[in-house]
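**Q** heads up, no residue letters with this:
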């Protein structure tokens, strides 16, 4: 196991640019570095002489978490009186406030820490557990099912939360938790009725040369729900052009542009669908 302090991260990050380099993981880059390049914090009064952003420092460490031998950080305080964990934003307590209330604590192995996938949503996060294995995970699956979670193998869900499991090595487990946030129906699609079942979790608009296009992402929607939605689309004036494909002419998109709107549904997972659309202005 590698011991990591801030100047080492800075040195390696400056040498590599952050993340995997030439196909090598963060651990391999550290292993191959010249001994004289591994400068320890005791030789510095400050780390600010290295112009490295917080985001890149955090990225290198987070990349290493997916390695079979993740870099390990020390708990003593560094520059400014902050521990490395605090500096990188890595938390070591079980993130109960951001998980489903019925999600049990994983009690096997050793929890290394957790972090979010992005600062914009603290409910989308991952937890790293070491010294655990498939047998432990199977026991945890039983606990989830006893508490009302549904799913199998590496994916479970309950209400607005979903959980995914993956082993980054034989004894290192990554638990990811996501919270689905439903969006309001977009005003740009006033001519298109919302479905009665399912949740709109994302909506995108992109500009092409002569058209607008994008996607609507739905969760908690079965194929039967999509077929029921078809009836609403037909009642609103859409024409069925193929299986789960539809079009409508002479509509107002974004309350300004007029033209033809077409799109089709494609399954993303068991209960997730994407509606790809295209709007051609007259």
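**A** In hand now; what should we look at? Nothing here was measured: the structure is a model prediction, and the numbers come from that model.

**Q** CA atoms for contacts and neighbours, from now on please.
**A** Will do.

**Q** got the contact list for the longest strand anywhere in the chain?
**A** Looking across the chain with DSSP state E, the single longest strand is strand 257-269. Here strand 257-269 makes contact (Cα atoms under 8 Å, 6 or more residues apart in numbering) with 244-253, 273-282.

**Q** mind doing that once more with 6 Å?
**A** The contact list for strand 257-269, computed with Cα atoms under 6 Å, 6 or more residues apart in numbering, reads 244-252, 273-282.

**Q** buried subset of those residues as a ChimeraX selection?
**A** Only the buried entries of the contacts of strand 257-269 go into this ChimeraX selection, using 16 or more other Cα atoms under 10 Å:
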select :244,245,246,247,248,249,251,252,273,274,275,276,277,278,279,280,281
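
**Q** returning to what we had before: flag every buried residue along the longest strand of the chain.
**A** 258, 260, 261, 262, 263, 264, 265.

**Q** ok, structure two:
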């Protein structure tokens, strides 16, 4: 009987230790969670205060300061914003689930959205939105507005023409050497469907260029010399870049 009683006491002590251990773990987890929440809240306040030094003092959605093409963020609280017409920053107290709702709404409005887990982004025409969480509940929306491009007719070969559809974002002409033997031209467009790109390239084929809807070639005259020219489209985040390579022929 004494032996059985001793075993019973040991079992009770073991159970008591398990209960105390579980309670201690739960208490520690609760304190850690509270500490994490407090730290996150303090970081939000510190980040917001720091940005006030950069002219960010607009509370609520910055209507009239950003393009009307950007729908207001309807979840959480817009706590601050500021910037220029080209670059504007908006701070929102929200969470990832609410951000996903906003991104879905952008897609319904025909924005091109990249659903990256940490750094999602969206584009419409010459407007880009970049999203990131500076803390658990502080979302930073960075708005970038790109100046619309103009077709540099005086600097382009006459046989290379602009697409009739879409929105021209810009044209970059790079001199690849000092002798004028090689040029690279990037023609950036938004608002072109794949069919539009196909039709654009096939127009060149109808004019005597070799190739197909993926790439076209031709020897053309430009700047008093003959060049081997090629045009190839590349797709990037809802935009299309037509890469033009020009190699001077001997």
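**A** Looks like it came in fine. Fair warning: this is a prediction, and the values are worked out from it, not measured in the lab.

**Q** show me what residue 97 of the first structure aligns to in the second structure.
**A** Applying TM-score structural alignment, one finds that residue 97 of the first structure aligns to residue 64 in the second structure.

**Q** which one in the second structure is aligned with residue 176 of the first structure?
**A** Residue 176 of the first structure maps onto residue 142 of the second structure when the alignment is built from TM-score structural alignment.

**Q** gap between that match and residue 124 of the second structure?
**A** Noted for residue 142 of the second structure: a distance of 14 Å to residue 124 of the second structure, by Cα to Cα, to the nearest Å.

**Q** more neighbours: which of these two?
**A** The residue with more neighbours, out of residue 142 of the second structure and residue 124, is residue 124; 22 against 18, by other Cα atoms under 10 Å.

**Q** just checking, that one touches residue 109?
**A** No. Here residue 124 of the second structure does not reach residue 109: they are 9.4 Å apart, not a contact under Cα atoms under 6 Å.

**Q** list the buried residues for the host helix or strand of residue 27 of the first structure?
**A** Residue 27 of the first structure is part of helix 26-32, with elements assigned from DSSP states H and E. Buried residues in helix 26-32 of the first structure, counted by 16+ other Cα under 10 Å: 26, 27, 29, 30.

**Q** which stretch of the second structure lines up against it?
**A** Under the alignment (TM-score structural alignment), helix 26-32 of the first structure falls on nothing in the second structure.

**Q** output the contacting helices and strands for whichever helix or strand comes after that helix.
**A** Remark: after helix 26-32 of the first structure, the chain's next helix or strand is helix 54-64, criterion DSSP H and E. Helices and strands touching helix 54-64 of the first structure, as assessed by 3 or more Cα pairs under 6 Å, 6 or more residues apart in numbering; DSSP states H and E, are absent.

**Q** which stretch of the second structure lines up against helix 54-64 of the first structure?
**A** So in the second structure, there is no equivalent range for helix 54-64 of the first structure, judged by TM-score structural alignment.

**Q** make sure residue 214 of the second structure is indeed in a strand.
**A** No. Secondary structure of residue 214 of the second structure (DSSP: H, G, I helix; E, B strand; the rest coil): coil, not part of a strand.

**Q** what does it align to in the first structure?
**A** Aligning on TM-score structural alignment places residue 214 of the second structure opposite residue 244 in the first structure.

**Q** next one: residue 236 of the second structure
**A** If you follow residue 236 of the second structure across to the first structure using TM-score structural alignment, you land on residue 268.

**Q** do the same with residue 175 of the second structure
**A** Mapped onto the first structure by TM-score structural alignment, residue 175 of the second structure lines up with residue 207.

**Q** and its match, how many neighbours?
**A** Applying other Cα under 10 Å, we find 11 residues neighbouring residue 207 of the first structure.

**Q** next one: the residue lying closest to it once chain neighbours are set aside from residue 260 of the first structure, what distance?
**A** With Cα to Cα, 6 or more residues apart in numbering as the criterion, residue 207 of the first structure has its nearest non-adjacent residue at 6.5 Å, and that residue is residue 213. Distance, residue 213 of the first structure to residue 260 of the first structure, by Cα to Cα: 12 Å.

**Q** try residue 253 of the first structure
**A** With distances taken as Cα to Cα, residue 253 of the first structure is found 9 Å from residue 260 of the first structure.

**Q** could you do residue 221 of the first structure as well?
**A** Distance of residue 221 of the first structure to residue 260 of the first structure, computed by Cα to Cα: 26 Å.

**Q** equivalent analysis for residue 180 of the first structure, please.
**A** Residue 180 of the first structure sits 31 Å away from residue 260 of the first structure, going by Cα to Cα.

**Q** could you do residue 142 of the first structure as well?
**A** Per Cα to Cα, residue 142 of the first structure is found 50 Å from residue 260 of the first structure.
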